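> here you go, sequence then predicted model.
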Amino acid sequence: MSVVSPDLLRQFDLSGPRYTSYPTADRFVDAFGADEYVQALKQRRAGVASMATPLSLYVHIPFCESLCYYCACNKIITKHHDRAQPYLRYLELEVDLHTAHLGKGQVVSQLHLGGGTPTFLSDDELRSLMAMLRRSFTLAPGGEYSIEVDPRTVTPARLAVLAELGFNRLSFGVQDFDPAVQKAVHRVQATEQVFSLVEAARQLDFESINVDLIYGLPRQTPESFERTLAQVTHLRPDRVALYAYAHLPERFKPQRRIVSADLPTASDRTAMLAQSLVAFEKADYVYVGMDHFALPDDALAIAKRQGRLHRNFQGYSTQPDCDLIALGVSAIGRVGPSYSQNAKTLEDYYDHLDQGRLPVIRGMALTRDDLVRRTVIMALMCQGQLQFESVELAYLIDFSSYFAAELQALEVLAGQGLVAVSDSGIEVTEQGWFFVRAVAMVFDRYLQADRNRARFSKII
C-alpha cells in the first residue's frame, strides 16, 4: 500500500455515492411496489432471473436504547424491550410471504443482522429469530453470518450465545475512543470494555472481527484521532471500516444536536484520513478499497489479492453476486435486475403485513443501460480494472462508442495518474484505488445528469 499524498486528498474532498448498488437507492421510485417485487420473486423461482444466483439475507433490527447524534440509519430509540416481540412476529409474517413465492429451504450463503442495534434483542429473542430463519431457509455450511454489535449492549456471555447461534463474524461500533468525542456524539463507552469484548470474541473463534471508526466527528482533532488509531492498531481487529462523517442535519434530525462549530476543519479531516492511511500501512493492514482495511490473512484481503471482491449493500464482500432478500422496516434488497425497499416506518411496515402484502413501497426495475453501467462500475469498484471486450460480449455494444463521453472524461483522471486507459480496457492505479469512487462516478448516468451530490458522503 502506497500512502496517497495530502494534496490529492484535498483535491478529491468531494461528495459522491458509495456504490453499494447501481443505480443508487436515491433513484428508487414509488411506481415499483409489492406487485413488481412479487413478480421478481416468481421469476427467480422459475429460473428466469438466474437459476444459479446465490441467496443472501439481510435483517434490519431498528431499535436502539440511546441516540447517537451522528447516526443516519433508520432506527427507533426506545428503552422498552417489549417492542421487540411484535416486531419479530411481523418479521415471521414477512418471511412466510417470501417463502410462499420462493418455496421453503432456499440455500443462503450470507446473512447479516444490521440496525439499529441487533443486540437490542435478548438472547432468547435472537434464538427465536435464528430458529425462524432456519425453518424457512437453509443456511449453507461455510457461509458468512455476521451481526453488528454495540459494545454497550453485550457481555462475553452474550458473545458466546451469538457463536452458538452460528454467527461467525462480528462488527463492533467504536467510532472513536476519545472521551470528549464520545460525549459530543452521545455514545460513551469505555476503551477497556471494547478490548475485553474483542479478546472474548477471539477466544470464541469468530472468523472475523471488524471495528467501525468515523473521522470528521465533533471535537475530533488530528492529535486525538492519532491516539484512537494507536489504540485500534494495538487492538488489531481483523478488519477496520473507516468512514467519513457526513454532516447533513437538514436530512438527518439527530445530527441537529451536533454543534457545527465543534466539527473539524476540512484540513483537519484530510490530516486525519492521511494519518489513518499511514497508521494502517505501518500496522500491516491491506487497503481493500474505499473505507475498508483488513489483515493480510483475513478473507477480505485474500479476496482482494485474488480479484474476487464483490460489493453489496453492506459494502465489500467475498461472496459472489447474490440476490438479497431484505427483511424488516426500511430494508433494501435485490432480486434479479431489480431493487426494492420496505416501508420506512413501523406503522406502514406492520400495516402492509396485516393486509397480507409484502411491505415493499419503492424500488427499481433496471434498464439495459443500468445493467451495462452496473457491470462497469462494479468491476472498477471491486477489481480495479475492466476489459472492454467482456462488456462488449455480454451486452453486444461497442464500448468506445457507447462510453465515448465517459472515456473522454477519464482523460483528466488519467492525467492525474489515477487510471490508465488503453485500447483494451481501464485499470485503476495504486494511487487511484484510494479514489475509486471518483472513477466510478464518471460512468454514473444519473449523477452526471443532475450533479446534485450534496446528499452523498465524501468520497474519501
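Perfect, thanks for sending it. Numbers count the residues shown, from 1 in each chain.

> CA only for contacts and neighbour counts going forward, please
Fine.

> report the separation between the two terminal residues of stretch 40-58.
This stretch, stretch 40-58, spans 17 Å end to end (CA to CA, to the nearest Å).

> buried set for that stretch?
Neighbour-count burial for stretch 40-58 flags 40-45, 49, 53-58 (criterion: 16 or more other CA atoms under 10 Å).

> taking the residues you listed one by one, which sit in strands?
Mapping the buried residues of stretch 40-58 onto strands (DSSP state E) picks out Leu55, Ser56, Leu57, Tyr58.

> the third one and Ser109, how far apart?
As judged by CA to CA, Leu57 and Ser109 stand 8 Å apart.

> how about the spatially most central residue of the chain, nearest residue that isn't a chain neighbour?
Most central in the chain under CA atoms, centre = their mean is Gln314, positioned 2.6 Å from the mean C-alpha point. Using CA to CA, 6 or more residues apart in numbering and skipping residues adjacent in sequence, the residue nearest Gln314 is Thr20, 7.0 Å away.

> pasting the second one now:
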Amino acid sequence: MDKDLLFKYNTPGPRYTSYPTVPYWQKTPPTQASWQNLVKNAFSISNQKEGISLYVHLPFCESLCTYCGCNTRITINHAVETKYINAVLKEWSLYFSIFGNEKPVIREIHLGGGTPTFFSPENLQRLIKGLTEKAEIHPKAQFGFEAHPGNTTDEHLMALYEVGFRRISIGVQDFNPIVLAIINRHQTYEQVAHLTHKAREIGYTSVNYDIVYGLPQQKTCYMMETMFKVIKLKPDRIAFYSYAHVPWIKPGQRSYTELDLPDADKKMAIYETGRNALELAGYKDIGMDHFALETDELYIAQTEKRLHRNFMGYTDTRTRLLIGLGASSISDTWDGYIQNEKRVEDYYKRIATGELPIAKGHELTRDDQVLRRHILNLMTNFETSWRQPEEVCDEVYKAIERLAEMEMDELISIEPYRLRITETGKAFVRNVCMAFDARLWEDVPQSALFSQTV
C-alpha cells in the first residue's frame, strides 16, 4: 500500500455497522409505543417473506481480554447464568406480544458476547429452546455462535449442534504467546485446532476465525507464523480486522500504552503480511476486513451481490427485522434502531417492570435511509448508484463533491449516477463512506470518538 495514501487517509472514522452511527442517534430514544409500531411494521413485511433475525448478547467473561471493545461483565460466578437467561426469555416474550397471532419465522440466530460459552451447555440449550419453541424455523435458517477456544468444550459444540447451530466463529486473535499475554488472552494453538476439528467432525458447516492486526507487541514475523497456522487449519472464512485502540471508552486498554502498539508503518506491514498469506492460500477478499474460500457462502453471496452488513458484521442473510436481546443488544427495523440498557442491573430492572429495556435509539429520516443504502452498498459491493428517485437526496451530491480528492488519488471512480471503489481504494472504504455521512459532517467530533480507519 502507498505510504503517502496511508498517512493521508488514516484518520478516525466509524466502522459503519449502521447509519447513522450510534454516537449520532437522536438524543431522545423512541418511546415504547413508537418502537413497538416500528417492530410491528417490520415484522409484517419481513416475517413471511424472509423471516427475522435474532442476536443474543451474552456479556459474561471469566477474565478481561484487554484489547476487547465489547460490552462485558467479568465474573467467575456462574450462578448468574440462570437469572440472565430468564431475563432474555422474558424480553423475547415482550416481543411476542407485539407480533400478535402470527408465529415468528426465525431465519438467523447469533450468540455474541462477552463469551457465550461462559454459559453451560445445558443453559445454552435452554436458551435456544426457549427462543424457538413457539416459533417456526426457516428452512434456510443459519445459527451461529462466538467461541472462546479456552473454554469451549466438546459438550458445548454438541449441545448447540443439537438445537440447530452449524456455524462457529472462533476468537483466535493471534497465536503468538507474547501478544496473547499482553492482551490477557489465555488459549493455545492446540485448543483452536481441537475446536476446529471437533466442530467439523460433529457436522458444523462453517468455521470462522477472528484475527486482529495492530495488537500490542505484535510483529510482522508473529503474523506470518499465525497465518501459517491459520492456513494449516483452513477455516472457511476469516475476519481479519484492525485493533481499535479506544482507551477512553475501554479502560482495560490502559494496561498498555501507545508505545506498545506498532506504529502506522509496522501495522500496515503486519496487515500486508497477513493479507498476502491469505490470498496466496486461496482466500478471497470479502467486503471490509473479511476473507473467505470460494466454497463459503459469504463469498458466494458477494459474487451474487446479496452480501449484507449489520450490527453483527457481514452476513449472507438479510432480513428487515433484527431483534437484539440481552444487555446492550441493538435491534434494527430498517426504519429505526434501539439499543438496550448496557448495565446488566439496569437491563434486569427494565425487564422486571415488563417494558422493553430501551436505553437509546433513532428513527431514520428519509435522508438517513437514502444515505444508509449508499453506505451499505459501498461496504458490501464497493460501489453504489443513484438512478432512482428513492436513491437521491441533496447529501448524495455533497458526498460526491467531498470525494473529489479521493478520485484524483484514483481510490474511486465516479461515472454518471455511479461510484465505484478501485482495488487500491478498498483499504479506504470507511473514508469513502464518511463522505456520505451527513450527520458526521454536521457535527464533526472535537474529541476522540472513533478508531483509525486503516
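On my side now, so go ahead. No experiment lies behind these values; they were computed from the predicted model shown.

> rebuild the buried residues of stretch 40-58 of structure 1 as JSON lines, extending it with distance to Ser128 of structure 1.
What follows is the buried residues of stretch 40-58 of structure 1, written out as JSON lines (distance: CA to CA, whole Å):
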{"residue": "Ala40", "distance to Ser128 of structure 1": "29"}
{"residue": "Leu41", "distance to Ser128 of structure 1": "25"}
{"residue": "Lys42", "distance to Ser128 of structure 1": "28"}
{"residue": "Gln43", "distance to Ser128 of structure 1": "30"}
{"residue": "Arg44", "distance to Ser128 of structure 1": "28"}
{"residue": "Arg45", "distance to Ser128 of structure 1": "27"}
{"residue": "Ala49", "distance to Ser128 of structure 1": "32"}
{"residue": "Thr53", "distance to Ser128 of structure 1": "28"}
{"residue": "Pro54", "distance to Ser128 of structure 1": "25"}
{"residue": "Leu55", "distance to Ser128 of structure 1": "21"}
{"residue": "Ser56", "distance to Ser128 of structure 1": "19"}
{"residue": "Leu57", "distance to Ser128 of structure 1": "16"}
{"residue": "Tyr58", "distance to Ser128 of structure 1": "16"}
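
> and these, which is closest to Gly415 of structure 1?
For the buried residues of stretch 40-58 of structure 1, the residue nearest Gly415 of structure 1 by CA to CA is Thr53; the value is 39.1 Å.

> who are the contact partners of the closest one?
Asp321, Cys322, Asp323 (CA atoms under 8 Å, 6 or more residues apart in numbering).

> how about 10 Å then?
Arg44, Gly47, Pro320, Asp321, Cys322, Asp323, Leu324, Val335, Gly336 (CA atoms under 10 Å, 6 or more residues apart in numbering).

> in those, find the pair that's most separated.
Gly47 and Pro320 (17.7 Å).

> in structure 1, what stretch matches the longest helix along structure 2?
Determined from DSSP state H, the single longest helix within structure 2 is helix 80-99. Per the alignment by TM-score structural alignment, helix 80-99 of structure 2 matches residues 83-102 in structure 1.

> likewise for stretch 339-355 of structure 2?
If you align by TM-score structural alignment, stretch 339-355 of structure 2 falls on residues 341-357 of structure 1.

> map the residue nearest to the centre of structure 1 onto structure 2.
Gln314 of structure 1 maps onto Met312 in structure 2, by TM-score structural alignment.

> that match is in contact with Cys70, isn't it?
No - between Met312 of structure 2 and Cys70 there is no contact under CA atoms under 10 Å: 12.0 Å.

> shared neighbours, these two?
Gly112.

> pretty sure Val88 of structure 2 is touching Tyr348, no?
Yes - the criterion here is CA under 10 Å, and Val88 of structure 2 meets it with Tyr348 at 9.2 Å.

> who has more neighbours, those two?
Between Val88 of structure 2 and Tyr348, counting by other CA atoms under 10 Å, Val88 is the more crowded of the two (24 against 20).

> can you tell me the closest non-neighbouring residue to the more buried one?
Gly326 (5.5 Å).

> break down the stretch 1-150 of structure 2 into its helices, ranges please.
3-9, 32-46, 80-99, 121-132 (DSSP state H, counting those that start in this stretch).

> quick check: neighbours shared by Val88 and Tyr348 of structure 2?
Common neighbours of Val88 of structure 2 and Tyr348 (CA under 10 Å, 6+ apart) are Gly326, Ala327.
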